[in-house]
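[1] Sharing a model prediction with you, sequence too.
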Amino acid sequence: MTMRVLLASLAAGAVTLPVPVGAPAAAVEDLTIRSVTLRPANPVVGPADSVRMVIEVVARGVAGPGGVRIKVEPGAPPASANTSFPVTSSRPGEPARPGPGRGPALAPGPVPAPIVSARLAPGTAERIVSRPGEGWETWRFAPEKSLSRWYPAGPWTVSVTAKGANGAEATGHTRFLLKRLTRFGGVEAVREGSGVRVTGVLNRVDPQGDLDYAPFPGQPVEILHRPGEKADWTKVAGATTDSQGRFARTVGDRTGGEWRIRFQGTNHYAPRLGIVHQVSR
């Protein structure tokens, strides 16, 4: 079942933002989606909290106050989707033409003179700033609904459609990963003979929704060590969690120093770096 995040209009006011510069030269009237920026880029949700996203689209050649629309939904973009920016215009029924690759790295330009924002109809964005003489406008979307554990974890797609004069249209896609929190519990580093035995449990936000956290089985974790607080951390061993999320590993030839556990994460669950532990005797 496809779910869509609805959009809400923003309140009127004067807003000033830096607009990226360095896009390929084009006539001001050319319809182009230059960039799509997501904040946060990859949201992470816990058992009870939620994340509000802000999506900013830089475009030019847009006709009308509702000329830029977005759709946010779970799933990866289709294989045929254009995920490179800038995206230039096409006529109805034609695929949008991508710009050359992803273009150069975009650096912030000088802050342009602010314009007064207009309160637009529900379901559209707000034009918040423009750069006179070049035609670039930034459109900010604030989805009405927050992302939470009850939405599917993994890849999501933001589809952006800009409409210009005479039926021209440009459509581009970008993706993000919605992840759920992970955490460690019961971690200990205990001296054992000429080495140290490190044990603990890796948990994740319960995918069934019955608990806040549940064991995370079958996952690789890294055991890090450093001889003192000013030294660099080094991976000295690894372990795999069992059916109850537990892991254990004895590391030889080290009897002191500081220890911590690291989980690199997956497409559905966030990485985690545990707290520092001292060796117990």
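    Ah, there it is. Because the structure is predicted, anything quoted here is derived from the model rather than measured.

[2] going forward, measure contacts between C-alpha atoms and count neighbours the same way
    OK.

[3] which element is V187 on?
    Using DSSP states H and E, V187 sits within strand 182-192.

[4] can you pull the buried residues of the helix or strand that comes right after that strand?
    Where DSSP H and E defines the elements, the next helix or strand beyond strand 182-192 is strand 195-205. If you call a residue buried by 16 or more other Cα atoms under 10 Å, then strand 195-205 has these buried ones: 195-205.

[5] again, but for stretch 63-70
    63, 66-70.

[6] Please state the offset of it from the chain centre?
    Relative to its chain's centre, stretch 63-70 lies at 24 Å (Cα atoms, centre = their mean, to the nearest Å).

[7] Next one for the comparison:
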Amino acid sequence: MLATLTAVTALAWPGVPARAAETELSIRSISLRPAEPVVRATGAVKLVIDVVARGAHGVRGVTVLVEPGRPPAGATNLTGVNPDLTPAETSIEPAVPPAVPPAVPPAVPPVVPAVPPVAPAVPAAPAVPEVKPAAAELTATAVRPPVGFHRFRLAAEGWQTWRFNPAVGLTRWYPSGVWTIAATATDQAGNEVKAYTTFHLRRETVLEGVAVSERKKVRVSGTLMRLDPYGLLGRRPFRKRKEVLIRFRGTGGEWQTVASARTRRDGSFDQRVKPAGEGVYRVEFPATSRYAADVSPERRPRRN
């Protein structure tokens, strides 16, 4: 999925000589794939960043900086973050790493664009035990605009797409929550414009052992697990979460929420609901600013 965040600009027709507005240094959009990266116990999430800009020339052209946190106050932000999600996570994340901190994460790596870029600056490794990644400045050379952009005749306006492909992706050792992509376009005279966009780096959650049985009432049980934020285990029980939703869909109907459950200290939950007729149940955990959503398989009630 490609999440493209676009600023307003004027259109032009092919064959028309470039006007001042068509060569003005500006950034139209910053795109990220995947739009909602989720890290797991193993492996890494590879990012692809596209910046659509015009007027960028010279040695630097367009560069991007990827780092955890929000854009600076008053910055030109091409998108927004839901501020209501962040406070709920303050009691979940550990204030400090464990006594034996995990390995220091690697710095965000240089990119490999279609044409070799200017060598990026090599950042310093983060200090232990803070376990925060160092953000590297990534450079690339313009590539052809994606097919979907041709209908806007961006070539006539002087727009170019600059693609960044970091060789190493984000892993569980990087901080979860809000991250910022800062794009800088530079022209031949050394003038610069900046634009920002944000995304959430989330950790995996898994609904395990979901079972549905029916006697006088329907009983839905299971366990909610999350990626261990300390890095000592693969997964750890996700305790005291009250957002676990019990959903029901009758034959030919739509999904509807019939109850919610709260997880215990061991991550388990056990909720009884009034029978809703013939149909199937499933359990859903909605995404937060730090943890990804998960949906269990559909279950028909097992009648005792």
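    The structure has been received and is ready for your questions. Every value quoted in this text rests on a predicted model; they were computed, and no experiment measured them.

[8] can you list the buried residues of strand 195-205 of structure 1 in CSV and add distance to A23 of structure 1?
    Below are the buried residues of strand 195-205 of structure 1 laid out as CSV (distance: Cα to Cα, whole Å):
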residue, distance to A23 of structure 1
G195, 57
V196, 55
R197, 55
V198, 52
T199, 52
G200, 50
V201, 49
L202, 45
N203, 45
R204, 42
V205, 42
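
[9] Which members of the buried residues of stretch 63-70 of structure 1 occur in strands, if any?
    68-70 (DSSP state E).

[10] Aligned to T266 of structure 1, what sits in structure 2?
    Using TM-score structural alignment, the partner of T266 of structure 1 in structure 2 is T288.

[11] what's around A292 of structure 2, how many residues?
    Residues near A292 of structure 2, counting by other Cα atoms under 10 Å, number 22.

[12] surely E258 of structure 1 meets A231?
    No. In this structure E258 of structure 1 lies outside contact range of A231 using Cα atoms under 8 Å: 9.8 Å.

[13] With neighbour numbers in mind, choose between the two.
    E258 (18 against 11).

[14] Could you measure from that one over to P65 of structure 1?
    To P65 of structure 1, E258 of structure 1 is 58 Å away according to Cα to Cα, to the nearest Å.

[15] now the helices for the stretch 151-300 of structure 2?
    For the stretch 151-300 of structure 2, the helices defined by DSSP state H, counting those that start in this stretch cover 154-157.

[16] what about stretch 248-265 of structure 1, how long is it end to end?
    End-to-end for stretch 248-265 of structure 1, by Cα to Cα: 19 Å.

[17] What lies in contact with it?
    Contact partners of stretch 248-265 of structure 1, identified using Cα atoms under 8 Å, 6 or more residues apart in numbering, comprise 189, 191-192, 194-200, 220-229, 236-239, 270-279.

[18] Same check on stretch 193-210 of structure 1?
    Residues from elsewhere that reach stretch 193-210 of structure 1 (Cα under 8 Å, 6+ apart): 46-47, 149, 180-191, 211-217, 223, 241, 244-256, 269, 279.

[19] Now, these that are in strands?
    180, 182-191, 213-215, 223, 246-252.

[20] can you tell me the distance between the two ends of stretch 160-173 of structure 2?
    34 Å.

[21] Buried ones in it, by neighbour count?
    Buried, per 16+ other Cα under 10 Å, within stretch 160-173 of structure 2: 160-166, 168-173.

[22] what's the spacing between the alignment partner in structure 1 of E204 of structure 2 and A107 of structure 1?
    Under the alignment (TM-score structural alignment), E204 of structure 2 pairs with L181 in structure 1. Applying Cα to Cα, the value for L181 of structure 1 to A107 of structure 1 is 32 Å.

[23] Same drill for those two, tell me which one is more crowded.
    L181 (20 against 11).

[24] isn't the more buried one right next to V44, touching?
    Yes. Using Cα under 8 Å, L181 of structure 1 is in contact with V44, at 6.3 Å.

[25] and for these two, which residues touch both?
    By Cα under 8 Å, 6+ apart, the residues touching both L181 of structure 1 and V44 are A270.

[26] related to what we said a few turns ago, just the closest of the buried residues of strand 195-205 of structure 1 to I55 of structure 1, please.
    V205 (26.0 Å; Cα to Cα).

[27] In structure 2, what residue corresponds to that closest one?
    For V205 of structure 1, the residue aligned by TM-score structural alignment is L227.

[28] How much space separates its match from R290 of structure 2?
    For L227 of structure 2, the distance to R290 of structure 2 (Cα to Cα) stands at 11 Å.

[29] Mutual contacts of those two, please.
    With Cα under 8 Å, 6+ apart as the test, L227 of structure 2 and R290 both reach R203.

[30] circling back: how much does the strand holding V187 of structure 1 stray from structure 2?
    After superposition onto structure 2, the mean distance of strand 182-192 of structure 1 to its aligned counterpart is 1.2 Å, using mean Cα distance after the TM-score superposition for structure 1.

[31] name the helices or strands packed onto that strand?
    Packing partners of strand 182-192 of structure 1 (3 or more Cα pairs under 8 Å, 6 or more residues apart in numbering; DSSP states H and E): strand 195-205, strand 272-273, strand 277-278.

[32] nearest to R34 of structure 1, of those?
    Nearest of these (Cα to Cα): strand 272-273, 34.0 Å.

[33] once aligned to structure 2, how far is the closest one on average?
    Relative to structure 2, strand 272-273 of structure 1 is 1.0 Å off (mean Cα distance after the TM-score superposition for structure 1).

[34] what's the offset of that strand from the middle of its chain?
    Here strand 272-273 of structure 1 is found 17 Å from its chain centre; the criterion is Cα atoms, centre = their mean.

[35] So what touches it?
    Under Cα under 8 Å, 6+ apart, the answer for strand 272-273 of structure 1 is 182-184, 260-265.

[36] Now with 7 Å, please.
    Contacting residues not belonging to strand 272-273 of structure 1 are listed as 182-183, 261-264 [Cα atoms under 7 Å, 6 or more residues apart in numbering].

[37] of all those, which comes closest to V36 of structure 1?
    Q264 (26.9 Å).

[38] now for stretch 188-208 of structure 1, what's the gap between its first and last residues?
    Terminal residues of stretch 188-208 of structure 1 lie 29 Å apart, using Cα to Cα.

[39] same check, this time on stretch 184-199 of structure 1
    10 Å.
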